[in-house]
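Visitor: below are the sequence and a predicted model; questions follow.
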Amino acid sequence: MTIEERLARLEAESEIRRLKARYLNACDAKQADTVRACFTLDAVIDFEGMGVFNVDQLVGIFTEIAVNSPISDSHHGHNAEIEILSADTAKAIWNLGFTTYDPRTGQFRALSMFYHDEYRRTEDGWRISKTRSLARSALEGTAIEGKLSANWLLPTA
């Protein structure tokens, strides 16, 4: 591999890392337009337990559940394994730590999951063209008046 090819791969990896960070931060900041801009127009989004969506459906659900509510979320992507497949395609596996809290009910959830992503370079830069999340574990509970009640849930498969 030439030095130019190696540099192009490193730049692509860096751009994909920034894209994923932008997506996760936009989710936490409740920025629906930024979430939308992280995907290709024909993207396939498969969230285990929720269903398979296109970008418009994802943004609609995101707006309903997150943007129009007082729920606060925190997404943390870790341990990216990015593989550049060609000058314009890539794939990656990310470990996601996710917490959400609803101050109206005191309910919280802490999830651990893997994202399996595919990426495509577009005129506007790298975008997510396919994503699939697979749950690893979940902790659900309530925190009311200083009392904590929680259940550790493990996936069945």
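Guide: Thanks, I have it.

Visitor: CA atoms for contacts and neighbours, from now on please.
Guide: Noted.

Visitor: please enumerate the strands of the protein.
Guide: Under the criterion DSSP state E, strands of the chain are mapped to 39-47, 51-53, 72-84, 89-102, 107-122, 125-144, 147-153.

Visitor: turn these into JSON lines, including mean neighbour count.
Guide: As requested, the strands of the chain are arranged in JSON lines below (neighbours: other Cα atoms under 10 Å):
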{"stretch": "strand 39-47", "mean neighbour count": "18"}
{"stretch": "strand 51-53", "mean neighbour count": "13"}
{"stretch": "strand 72-84", "mean neighbour count": "16"}
{"stretch": "strand 89-102", "mean neighbour count": "19"}
{"stretch": "strand 107-122", "mean neighbour count": "19"}
{"stretch": "strand 125-144", "mean neighbour count": "18"}
{"stretch": "strand 147-153", "mean neighbour count": "11"}
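
Visitor: next up, a structure to set beside the first:
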Amino acid sequence: MGPVRPNPSRPTASAASADVLEIHRLKFRYVRTLDSKLWEDFAETMIPEATATYSEYLQFESREAYLTFLRNTLGPHVITEHRCDHPEIDVDGDRATGIWYLSDTVLIPENNMLLRGAAFYTDEYVRCDDGRWRIAHTGYERTYEVVLSLSDLPSLRLTANRWGLTQHSDGIESVERDPRETVRRDETPEESIGGSDQEHPGSEHRAAG
């Protein structure tokens, strides 16, 4: 039996591994820029025609529509944490699919609310003309979601917040920062999360990202 000749139409194992690694980095950049609210960098992770689906009520037919929604609902008053792992990536030429396990936390002090949840992302990716992979579709299906009132956690204190209230020597004042800026040495982020009449936000704060 003669040697098996390589199929030129099939990517080599090393090329496929490189593509998978790039898609890993793409997803990690997606959640980093989402949680950091670096919206211009976040937009670069998706193609302009990208779609997103989180439920029958939350569907977006373009990157711009999705980005506008996130800017409006995940502003400086909302702290988010998205962690993705257990990737299952399949590459087919210049297209790929991915499944990721998501664990996320959403904290909204002014609404007296903490959300924890988990989900499975289902993504589609394309290799663009510049050789970079970008997201063509994203969305997830929840495995669970719980919402807590911060009134139930009286000892909880928010001791650091990149976008929110900052304690100064002369009291606490509201400071909106550019996330790229460095905190001054005389600023010590510390804020006690007090009660609020609004216990839980609407679903627009809780279902996408």
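Guide: Noted; the coordinates are in hand. None of these values were measured; they are calculated from a predicted model.

Visitor: how about the strands of structure 1, which one is nearest residue 18 of structure 1?
Guide: strand 125-144 (9.6 Å; Cα to Cα).

Visitor: now render the strands of structure 1 as JSON lines, adding distance to residue 60 of structure 1.
Guide: Formatted as JSON lines, those follow (distance: least, Cα to Cα, whole Å):
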{"stretch": "strand 39-47", "distance to residue 60 of structure 1": "13"}
{"stretch": "strand 51-53", "distance to residue 60 of structure 1": "10"}
{"stretch": "strand 72-84", "distance to residue 60 of structure 1": "17"}
{"stretch": "strand 89-102", "distance to residue 60 of structure 1": "19"}
{"stretch": "strand 107-122", "distance to residue 60 of structure 1": "21"}
{"stretch": "strand 125-144", "distance to residue 60 of structure 1": "17"}
{"stretch": "strand 147-153", "distance to residue 60 of structure 1": "28"}
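
Visitor: quick check, residue 111 of structure 2 in contact with residue 199.
Guide: Yes: counting by Cα atoms under 8 Å, residue 111 of structure 2 touches residue 199, with 5.6 Å between them.

Visitor: count of residues packed around the residue mapped onto residue 19 of structure 2 from structure 1?
Guide: In structure 1, residue 19 of structure 2 lines up with residue 12, judged by TM-score structural alignment. Neighbours of residue 12 of structure 1 under the rule other Cα atoms under 10 Å: 22.

Visitor: could you tell me where stretch 23-42 of structure 1 falls in structure 2?
Guide: When structure 2 is aligned by TM-score structural alignment, the counterpart of stretch 23-42 of structure 1 is residues 30-49.

Visitor: report the buried residues of that stretch.
Guide: Under the neighbour-count criterion of 16 or more other Cα atoms under 10 Å, stretch 30-49 of structure 2 has 30-38, 42-48 buried.

Visitor: got the angle between the lengthiest helix in structure 1 and strand 89-102?
Guide: Determined from DSSP state H, the single longest helix within structure 1 is helix 3-29. Between the axes of helix 3-29 of structure 1 and strand 89-102, defined by axes from the mean of the first three to the mean of the last three Cα atoms, to 10 degrees, the angle is 20 degrees.

Visitor: cool, thanks, talk later.
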